[in-house]
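# from the sequence below, what's the structure:
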Amino acid sequence: MLLLLLAGFFVLEPLGIPVSAIAALGAGILFAVAKRGRVINTGKVLRGAPWQIVIFSLGMYLVVYGLRNAGLTDYLTTVLNMLAERGLWAATLGTGVLSAFLSSIMNNMPSVLVGALSIDGSAATGTIKEAMIYANVIGCDLGPKITPIGSLATLLWLHVLAQKHITIGWGYYFRCGITMTLPVLLVTLAALALRLSFNQP
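Sure, this is the predicted structure:
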């Protein structure tokens, strides 16, 4: 079944069928199969699902698109243009740190989309634009480790731990997250800038 789902992504998406619809159909079929069997208690699965996290994630998308309509991407584009004017290193480090900050406070999934839209609307070209695109991905991948709300996976994991009566405070998580994430983020962005500097004329 999972192989059919994977094949569906490759076959149906080019036909204009959204990935979300394919995934929902696959989930529905798997759930129906599980419900007919006796191995999995589907009622317990539904009751134990972290629905509040699902609602939170949907809410974040609504907030982000609202901010976009309010001019957030235009403001970010202005900031990115200023960074691009200062050269490759400033563009790479600045974009990565900015993306990491945004993804840590409003979740990485919408943040990477907002960053991509802002970069696309900027005046950056060539190697500098390439660096900003990669830096946005890096920042949105590492930045969520700073706060618990930065990543859906983190929220799900904390939910599972809470069910096991293991509580991790937000303050402790933030201290550990920022201590471990910032050095890795800066080193990765510096390595990216160094690598792309060889592509410049």
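# switch to C-alpha atoms for all contacts and neighbour counts from now on
Will do.
# do a quick rundown of the helices in the chain.
Here the chain has its helices, by DSSP state H, at 2-12, 19-36, 42-48, 51-69, 72-85, 88-106, 108-120, 126-142, 152-163, 170-197.
# I'd like these as TSV, with mean neighbour count appended.
Putting the helices of the chain into TSV (neighbours: other CA atoms under 10 Å) gives the following:
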stretch	mean neighbour count
helix 2-12	12
helix 19-36	13
helix 42-48	11
helix 51-69	14
helix 72-85	19
helix 88-106	24
helix 108-120	21
helix 126-142	23
helix 152-163	15
helix 170-197	15
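# from Gly150, how far out is Phe56?
Using CA to CA, to the nearest Å, one gets 12 Å for the distance from Phe56 to Gly150.
# and this one, please, so the two structures can be compared:
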Amino acid sequence: MIGVSVLFLLVQFAHDHGLGRLLGAVAGHGDSGGDLLRLGAVAAAGSNLVNNLPAYLALEPLADTGHRIAALLIGVNAGPLILPWGSLATLLWAARCRAAGVRVPWGRFTRRGLVLVPLLILGCTGATILADSLTH
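You can find the predicted model right below:
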């Protein structure tokens, strides 16, 4: 609980010192398909760099529409399928596998993630846009 509180404070401190502007330049703005894919890709990359929770916290202010929130959630949830530290859930899963004597080949995990994550982001973002266009 204390760790999560510290994490929130660190992200807020970074935003107060320019992180928001930097992320806005990288992740962009807007609701076009390209804009949403860009945000999802930045969210996935951030998940692999710093873990999905701080990546979400850092990028959440840029998710100012329903479409952008969906793209952000897609990125931070699909992204950790590349590197094991991208999500606490993956680390817990890996620990349970080790405890059960199941060997996880991280090189293969990462290679598969590098192929699957872009497909997931593309497919899920496309489905979100399509679903919205069918309802309007």
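# report the TM-score for the pair.
TM-score of the superposed chains, computed with TM-score structural alignment, normalised by the length of the second structure, equals 0.78; 136 aligned residues with a CA RMSD of 2.9 Å.
# aligned to Gly24 of the second structure, what sits in the first structure?
With the correspondence set by TM-score structural alignment, Gly24 of the second structure lines up against Thr77 in the first structure.
# check contacts around the residue nearest to its match when sequence neighbours are not counted.
Once flanking residues are discounted, Thr77 of the first structure sits nearest to Ser118: 4.8 Å by CA to CA, 6 or more residues apart in numbering. Neighbour list for Ser118 of the first structure: Thr73, Asp74, Leu76, Thr77, Leu80 [criterion: CA atoms under 8 Å, 6 or more residues apart in numbering].
# the second structure: matching residues for stretch 29-47 of the first structure?
So stretch 29-47 of the first structure sits over no part of the second structure, by TM-score structural alignment.
# please report the distance of the equivalent of the residue nearest to Thr77 of the first structure over in the second structure from Arg108 of the second structure.
Using TM-score structural alignment as the criterion, Ser118 of the first structure maps onto Leu62 of the second structure. Relative to Arg108 of the second structure, Leu62 of the second structure is positioned 33 Å away (CA to CA).
# Gly86 of the second structure -> the first structure?
In the first structure, Gly86 of the second structure lands on Gly150 (TM-score structural alignment).
# you'd agree that match is up against Pro144?
Yes. With contact defined as CA atoms under 8 Å, Gly150 of the first structure reaches Pro144; the gap is 3.8 Å.
# quick one: which of these two has more around it?
When neighbours are counted by other CA atoms under 10 Å, Gly150 of the first structure and Pro144 differ, and Pro144 comes out ahead with 30 against 26.
# show the contacting residues for that one.
Here Pro144 of the first structure is in contact with Ala100, Ser103, Ser104, Ile105, Asn107, Asn108, Gly150, Ser151 (CA under 8 Å, 6+ apart).
# same thing but at 7 Å, please
Residues near Pro144 of the first structure by CA atoms under 7 Å, 6 or more residues apart in numbering: Ala100, Ser103, Ser104, Asn107, Asn108, Gly150, Ser151.
# nearest to Thr42 of the first structure among the residues you listed?
In terms of CA to CA, no member of the contacts of Pro144 of the first structure lies closer to Thr42 of the first structure than Ser151, at 26.2 Å.
# I'd like the distance between that closest one and Tyr172 of the first structure.
With distances taken as CA to CA, Ser151 of the first structure is found 17 Å from Tyr172 of the first structure.
# likewise for Leu30 of the first structure?
38 Å.
# likewise Gly71 of the first structure?
34 Å.
# picking up where we left off before, and the gap between the match of Gly86 of the second structure and Gly66 of the first structure?
Going from Gly150 of the first structure to Gly66 of the first structure by CA to CA gives 18 Å.
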